[in-house]
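Structure for this input, please:
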Amino acid sequence: MQWFSILAIYGLFWVLSAFLVMPFGLRTPDESGDKVQEGHADSAPVNFRPRKILLRATLLAAVLFVVYYENYVNGWITLHDLNFFGDPPVKDLGY
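Okay, here's the model as predicted:
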């Protein structure tokens, strides 16, 4: 696997991980007992910590990439394993 492919696949895992970990630990003003500030949405988090999200996303992406790379090297799950419907029928073209 080329280094650019590794970087691109890790980037995809990182973006996926960022969206997965973003909602964990956030509290709305109703949950924390704070007053909603003027101009803010009722659902806006009061304790948004982007550094924590970046760290969690980086760690999760690293774990996911290691599992992906090990599967790539060892071939645990291949495309043949994901073919749930069998091989497509062969059509006789009459040649």
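
From here on, just use CA atoms for contacts and neighbour counts.
Will do.

Looking at the protein, which helix is longest?
In the chain, with assignment by DSSP state H, the single longest helix is helix 50-74.

buried sites along that one?
53, 54, 56, 57, 58, 60, 61, 62, 64, 65, 68 (16 or more other C-alpha atoms under 10 Å).

Now tell me what touches it from outside.
Helix 50-74 has contacts (C-alpha atoms under 8 Å, 6 or more residues apart in numbering) with 9, 10, 13, 14, 15, 16, 17, 18, 20, 21, 22, 77.

Now the second one, please; I'll put the structures next to each other:
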Amino acid sequence: MSLAFGVAIYFVIWWVLLFAVLPWGVRTSEEAGEASNPGFADSAPHRPRLLLKIVATTIVSGIVFAFIYAIMVHHIIRLDDIPFFPRYERVQEAPHAN
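Below is the predicted model of the structure:
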């Protein structure tokens, strides 16, 4: 796995997990027992705690990336190990006629 490919995979994993982590612990101002500020939507989070969510996303992404890296580099799971994938036989190239 090249460095660029690894960074791209990590970025995709991080971005997907960020959207999974964003709703954790979100409460509106009404749920927190305070009045909402004028100019903000009533559904806006009271304290979004984005730094905590970014740190959690980074840690979880590192764990998921390590798992995917191990699968790809060390061939822990191959496509032939997945039971519902079709089986293809290897095709050998014919010798080139000059």
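
Quick check: TM-score for this pair?
Superposed pair, TM-score by TM-score structural alignment, normalised by the length of structure 1: 0.80. Supporting alignment: 88 aligned residues with a C-alpha RMSD of 1.8 Å.

which residues does the residue nearest the centre of structure 2 contact?
In structure 2, the centroid-proximal residue (C-alpha atoms, centre = their mean) is residue 13; its distance is 2.4 Å. Going by C-alpha under 8 Å, 6+ apart, residue 13 of structure 2 touches 61, 64, 65.

Export these to TSV and append columns for distance to residue 47 of structure 2.
Output for those, formatted as TSV (distance: C-alpha to C-alpha, whole Å):
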residue	distance to residue 47 of structure 2
61	23
64	27
65	29
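
tell me which of those residues are still there in structure 1?
Here those are checked against structure 1 with both residues aligned by TM-score structural alignment, their matches' C-alpha atoms under 8 Å, and the contacts held in both are 61, 64, 65.

per the alignment, the second one corresponds to what in structure 1?
Under the alignment by TM-score structural alignment, residue 64 of structure 2 pairs with residue 64 in structure 1.

From residue 23 of structure 1, how far out is its match?
19 Å (C-alpha to C-alpha, to the nearest Å).

Quick check: nearest residue in space to residue 15 of structure 1, chain neighbours excluded?
Of all residues beyond its chain neighbours, the one nearest residue 15 of structure 1 is residue 57 (7.8 Å), with distances taken as C-alpha to C-alpha, 6 or more residues apart in numbering.

Can you tell me how far the one you found is from residue 29 of structure 1?
From residue 57 of structure 1 to residue 29 of structure 1 the distance is 25 Å (C-alpha to C-alpha).

Show me what stretch 25-38 of structure 1 is in contact with.
Under C-alpha under 8 Å, 6+ apart, the answer for stretch 25-38 of structure 1 is 42, 43, 44, 45, 46, 47, 48.

Sounds good, over and out.
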